[in-house]
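> what follows is a protein structure lacking sequence information:
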């Protein structure tokens, strides 16, 4: 069974394209310590099916998935269109 982790924050780049706008995502472990991983690592984790990531906002849970613009892979949630708006609305990771 895949390990399930909540994403609570992101670090953005100054890029505009969907596959380059988010560089890192992060969250909080059960012991209160923070974690932060690159988008490339999240994509590998999702494709291996070893890990599942999600975002929870206003009581709504959205799964994080791998998307592609035809040439590049990026992450977004199941409730987003082309742009990863749900992830982009998260606060910046410290």
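In hand now; what should we look at? Given the structure is predicted, the values throughout are model-derived calculations rather than measurements.
> all contacts plus neighbour counts: C-alpha atoms, from now on.
Will do.
> what's the single longest helix in this structure?
helix 39-48 (DSSP state H).
> what are the buried residues along it?
Neighbour counts over helix 39-48 (16 or more other Cα atoms under 10 Å) mark 39, 42, 43, 45, 46 as buried.
> other residues contacting it?
Residues outside helix 39-48 that contact it (Cα atoms under 8 Å, 6 or more residues apart in numbering) are 22, 23, 24, 25, 51, 52, 53, 65, 66, 73, 74, 75.
> switch the cut-off to 6 Å
For helix 39-48, contacts defined as Cα atoms under 6 Å, 6 or more residues apart in numbering pick out 23, 24, 51.
> how about those in TSV, adding secondary structure and neighbour count?
Shown next, in TSV, are the contacts of helix 39-48 (DSSP: H, G, I helix; E, B strand; the rest coil; neighbours: other Cα atoms under 10 Å):
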residue	secondary structure	neighbour count
23	strand	17
24	strand	19
51	strand	16
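> included below, for side-by-side comparison, is a second structure:
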């Protein structure tokens, strides 16, 4: 069974392309964690982890993070469609 973790922060590079912008995701359960984008994608694809954002009640419901592929074939993370703006992941604070 996959472990489930809330993403609470991200690191971004200075690119404007949303498919290439996030470099790391992180959070904390019993201790702080941060992993690369490629590591997060691999953990989702091999069924080891499931990630989500939000989970703070009605104003910020829990939304699953999934792997998507850009038109150019680059894999990236995004949230499932929830009709909310701004982008759930790109609006998270920077990880330390």
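Received it, and whenever you're ready, just let me know what you need. Because the structure is a prediction, the values reported are computed rather than measured.
> hmm, residue 6 and residue 50 of the second structure touching each other?
No. In this structure residue 50 of the second structure lies outside contact range of residue 6 using Cα atoms under 6 Å: 8.6 Å.
> possible to save the buried residues of helix 39-48 of the first structure as CSV with distance to residue 81 of the first structure?
Below are the buried residues of helix 39-48 of the first structure laid out as CSV (distance: Cα to Cα, whole Å):
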residue, distance to residue 81 of the first structure
39, 18
42, 19
43, 18
45, 22
46, 19
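> after the longest strand along the first structure, which helix or strand is next?
Identified as the longest strand of the first structure according to DSSP state E is strand 60-68. Sequence-wise, the next helix or strand downstream of strand 60-68 of the first structure (DSSP states H and E) is strand 73-77.
> state the span of the second structure onto which the next helix or strand after that next one is aligned.
On the C-terminal side of strand 73-77 of the first structure, the closest following helix or strand by DSSP H and E is helix 85-88. Aligned by TM-score structural alignment, helix 85-88 of the first structure corresponds to residues 87-90 of the second structure.
> so how far is that stretch from its chain's centroid?
8 Å (Cα atoms, centre = their mean, to the nearest Å).
> could you do stretch 10-30 of the first structure as well?
With Cα atoms, centre = their mean, you get 7 Å for stretch 10-30 of the first structure.
> before we move on, back to that, between the buried residues of helix 39-48 of the first structure, which sits nearest residue 85 of the first structure?
Proximity of the buried residues of helix 39-48 of the first structure to residue 85 of the first structure (Cα to Cα) peaks at residue 39, which lies at 15.2 Å.
> follow-up on the earlier one: what's the longest strand of the first structure in contact with?
53, 54, 55, 73, 74, 75, 76, 77, 78.
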